[in-house]
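A.B. asks: Provided below are the primary sequence and the corresponding predicted coordinates.
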Amino acid sequence: MKNLAFICCLFVGAFACGGGGASDPYGSDASAPDGSDMDSGPTTDAGPSDASAPDGSDMDSGPTTDAGGESCACAASTDLVYVLGDDGELWTYDPTTHDFALVTASLGCAGGSLFSMAIGRDGIAYLMFINGDIQAIDVNDPTSCVDPGYATGQPGFGLFGMGFASNSALDPCDKLYAHTWNGIGGFSQGPDAGRLGRMDADELVLTEIGLIDYNGGELTGTGDGRLFAFAGAPAQIIEYDKDTAEVIATDSLAMNLTNAFAFAFYGGDFILFTESDGDPSYSNVTRFDHDGDGSLTTVVTQAPIRVVGAAVSTCAPLVAAP
C-alpha cells in the first residue's frame, strides 16, 4: 500500500479537496460526472499562492508544526473552497465575494460517478467514486489522477462522506474522517444509523471510531481540531468528538438536504450547497453564521453549476477578516 510520501513525490506543490453528492445525495446516478468521457478544458487561476484570504488579507490559520515538531505547513491555495460540478469540473468558490472560478473542465480521473472529496493541508485531493474507490489529484494539476493505495471496504465501510480535521488547536496536522452512508434510499437518521471513522494518513488504513445517529452526511473540519457533519432530516450541523463519535453540539437548520449537497467551513461560517428550488440542475449557496448570530442566509440563488462536492482544507481561516 502506497503512503502519502509516495503520492507527494508525484505532485509538486500538491493540494487536496473534500465534499460529495450527485443525483442521489452523493452523486450515484448517471448524471454525475463520468471520468470516462471527460474532455480537458481551459484552466483559470485558482487563487493566491499563499495562505491568504481571497481578498488578499492575511488570515492566519494557526501553527504549522505539531507538538512533536512535524511540519504540517499549508500547501499553496489550500485556503480556498473547492467545488465539483456534475460534469467533473473543478471550481473555486470565494465566500467573501460569492464568485465561482473554473479551475479545470476535466479532472482526468477514470472512475465513474464521483461520491465525495476531501482536501488535506498538503494539497492532496482525495476523490471517492461511487464504486468505493479513492483516487488522488493535485489541484494545481488536477488533470492527472493516481491510485493512492486505498483498499475498499475497510472496515466494512462502503461509501462515505469525508473531510479532514486538524488534531487540535496546538497540532495542525490533519487526519481524514469518514461518515458512512449505506447507499439505500435517501439520507436518514435514527439510533446508531451510521458510523464515524478515521483514516490513517500514512497507510490509508480506515478504522471505526463509533456509531452515530445519521445514515449519510458530509464532513468538514477546522484548523483548531473541530469536526462537523452536514446531515439529518431536516438538515443539521453536528459537531462530533473526533475520538469517541459523541455529539458535542447540534444546530438545526431551516432547510433540507437535496439530491446533491455539500458544505465547507470558512472563517467561522458554514457554506452550504444545495440544489436550487427553481432549477435543481444548479445549486443555491447558503451561509450559516455559526460563530455569530446563527443566521441562515441565501447568498447565491443560482450557481453556474450543480455542486456535487465541496471541500476546504484546515488551512481555511478560523475567523472572518476584520
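C.D. replies: Structure's in. What do you need? Numbers count the residues shown, from 1 in each chain.
A.B. asks: Could you use CA atoms for every contact and neighbour count after this?
C.D. replies: OK.
A.B. asks: which residues of the stretch 101-250 of the chain fall in strands?
C.D. replies: 114-119, 124-129, 134-138, 141-146, 159-166, 174-181, 188-199, 206-215, 217-221, 227-231, 236-240, 247-252 (DSSP state E, counting those that start in this stretch).
A.B. asks: ok, and here's another one to check against it:
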Amino acid sequence: MHFLHRSLQFVVPAVLVLSACTVTPHGTFSSESGAEVGESSGGQGGSAGAGGMGSGNAGMGGEGGDLFGEGGFMGAGGGSGGDGCVDEARLVYIIGQDNELYSFNPPTLEVKLIGVIDCPTGGLGTPFSMAVDRRGTAWILFSDGRIYHVDVKTAACAATTFTPGQQGFTTFGMGFVSNAKGSAEETLYVADYNGKGLAQIDPKTFELSFVGPWDQLSGAAELTGTGDARIFGFFNYSPIIIAEIDKLSGKILSQAPQPTVTIGSGWAFAVWGGDFWLFTSPTGDSQIQQYRPSTGKTTVVKTGLGTNIVGAGVSTCAPIETPK
C-alpha cells in the first residue's frame, strides 16, 4: 500500500487501472454510491465475476460473483504446521506513513503497535510499500526506491544492497509468493507504480527482472501473495479492482470490482485465511475492510486506526483458508 502524495500517472484504458504506491490527495477515487462504511458487492468484471485500535463497523452488503471460480478461493496447502515458519510470519503487518510498524491479527481484528522503525535513510524517503518473508522479516520500500529489512518482532531496521531503478522500477507495490504450492521457496514480486507491469526480485541477489506488462489493466497496483503460489493485485482503478495475476506473464486471470472502496490518502492490502484485507484512508484516518470472495461482499470491519497506513505485508506462511 502506498501514500498518495503525488498524482497518479497511469492511462485509464476505458475500463480499469492498477493501484500500487502513491497517489495524489486521496478522495479522488470514490465509490459510485459514496459509501464509506458498509459492504459492497464484488460484482462481475473482466474474465470472472466475482479489523486493538479503533472501533469496528459493519454494514449491509450486496451480492457478488466468485472472483476465483467455483470451489472457493483457494485449495489446501501452504502455510500450515511443520512448514518451518516462525509464529511471527503468520500475521499481517502494516506500516504507517510516520514509520509506525503494527501487527494485525485478522481473526480478532487486533492491531498492535510493535514500534517505530528507524531506518538509516539519511533523512531521505518515507515508507511506500511492504512485503513480509517466511522468516518474519519485513521488506519495506521507501519513496526513494531503497528497500530496508525490518524485524517484525523488534522493529529494528537495516539497509539492503538492493539497487533502486532497476528495469525502470523505482517505486512499486510488492508481495512474496511461493514458487510452488506449499513450497518453502519464495520470490518477491513487484508492480511498477507507473504502470510498466509485473517484475520479480530475487531475495538472495536483489536482482530485479521484468516479467511482463499488464494486459487488461494499467497503472499502479499493490500486491499480495499466497502459500499456494498465487498472486493478487489491488488496482487503483475506477472502480477499485482486485485481480488475480499470472505470475509468469503479468496477465490478468480474473477480477472483482470494488465499487464502494475509496482509497483516500493511503492504501495497502493482504490476503489471509481466504479473504482480502484492505487498508484505506478515505478520511485521512485508516480503516480496514474485508473482502470475501466466497460471498462477493466487502465490509468495513475496523475504523479509527489513528494513522495513515501506506504498506501491508503477509508472508506465504499465512493460512490460505479460514482456520477451523
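C.D. replies: Done, it's in. Predicted model, so just to flag it, every value in this text is computed and none were measured.
A.B. asks: Out of the strands of the stretch 101-250 of the first structure, the one nearest Phe265 of the first structure is which?
C.D. replies: Set against Phe265 of the first structure and scored by Cα to Cα, those come closest in strand 217-221, at 6.3 Å.
A.B. asks: circling back to that earlier point, output the strands of the stretch 101-250 of the first structure in CSV, with distance to Ser23 of the first structure and mean neighbour count appended to each entry.
C.D. replies: Shown next, in CSV, are the strands of the stretch 101-250 of the first structure (distance: least, Cα to Cα, whole Å; neighbours: other Cα atoms under 10 Å):
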stretch, distance to Ser23 of the first structure, mean neighbour count
strand 114-119, 10, 34
strand 124-129, 13, 27
strand 134-138, 19, 25
strand 141-146, 23, 19
strand 159-166, 15, 30
strand 174-181, 15, 24
strand 188-199, 16, 18
strand 206-215, 17, 20
strand 217-221, 15, 33
strand 227-231, 16, 26
strand 236-240, 20, 21
strand 247-252, 24, 13
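A.B. asks: mind checking which of those is nearest Gly27 of the first structure?
C.D. replies: strand 114-119 (5.4 Å).
A.B. asks: Pull the residues that contact the closest one.
C.D. replies: 15-22, 26-28, 32-34, 78, 88, 125-130, 159-164, 176, 308-313 (Cα atoms under 8 Å, 6 or more residues apart in numbering).
A.B. asks: 6 Å instead?
C.D. replies: Strand 114-119 of the first structure has contacts (Cα atoms under 6 Å, 6 or more residues apart in numbering) with 16-21, 26-27, 125-130, 161-163, 309, 311-313.
A.B. asks: I'd like the strands of the stretch 101-250 of the first structure as a markdown table, with distance to Leu84 of the first structure appended.
C.D. replies: Output for the strands of the stretch 101-250 of the first structure, formatted as a markdown table (distance: least, Cα to Cα, whole Å):
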| stretch | distance to Leu84 of the first structure |
| --- | --- |
| strand 114-119 | 9 |
| strand 124-129 | 10 |
| strand 134-138 | 13 |
| strand 141-146 | 12 |
| strand 159-166 | 14 |
| strand 174-181 | 19 |
| strand 188-199 | 22 |
| strand 206-215 | 22 |
| strand 217-221 | 14 |
| strand 227-231 | 17 |
| strand 236-240 | 21 |
| strand 247-252 | 26 |
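A.B. asks: now the counterpart of Ala245 of the first structure in the second structure: how far from Val132 of the second structure?
C.D. replies: Aligned against the second structure by TM-score structural alignment, Ala245 of the first structure finds its counterpart in Gly250. Gly250 of the second structure sits at a distance of 21 Å from Val132 of the second structure (criterion: Cα to Cα, to the nearest Å).
A.B. asks: and if you look at Thr295 of the second structure?
C.D. replies: 28 Å.
A.B. asks: Then Gly125 of the second structure?
C.D. replies: For Gly125 of the second structure, the distance to Val132 of the second structure - Cα to Cα - is 20 Å.
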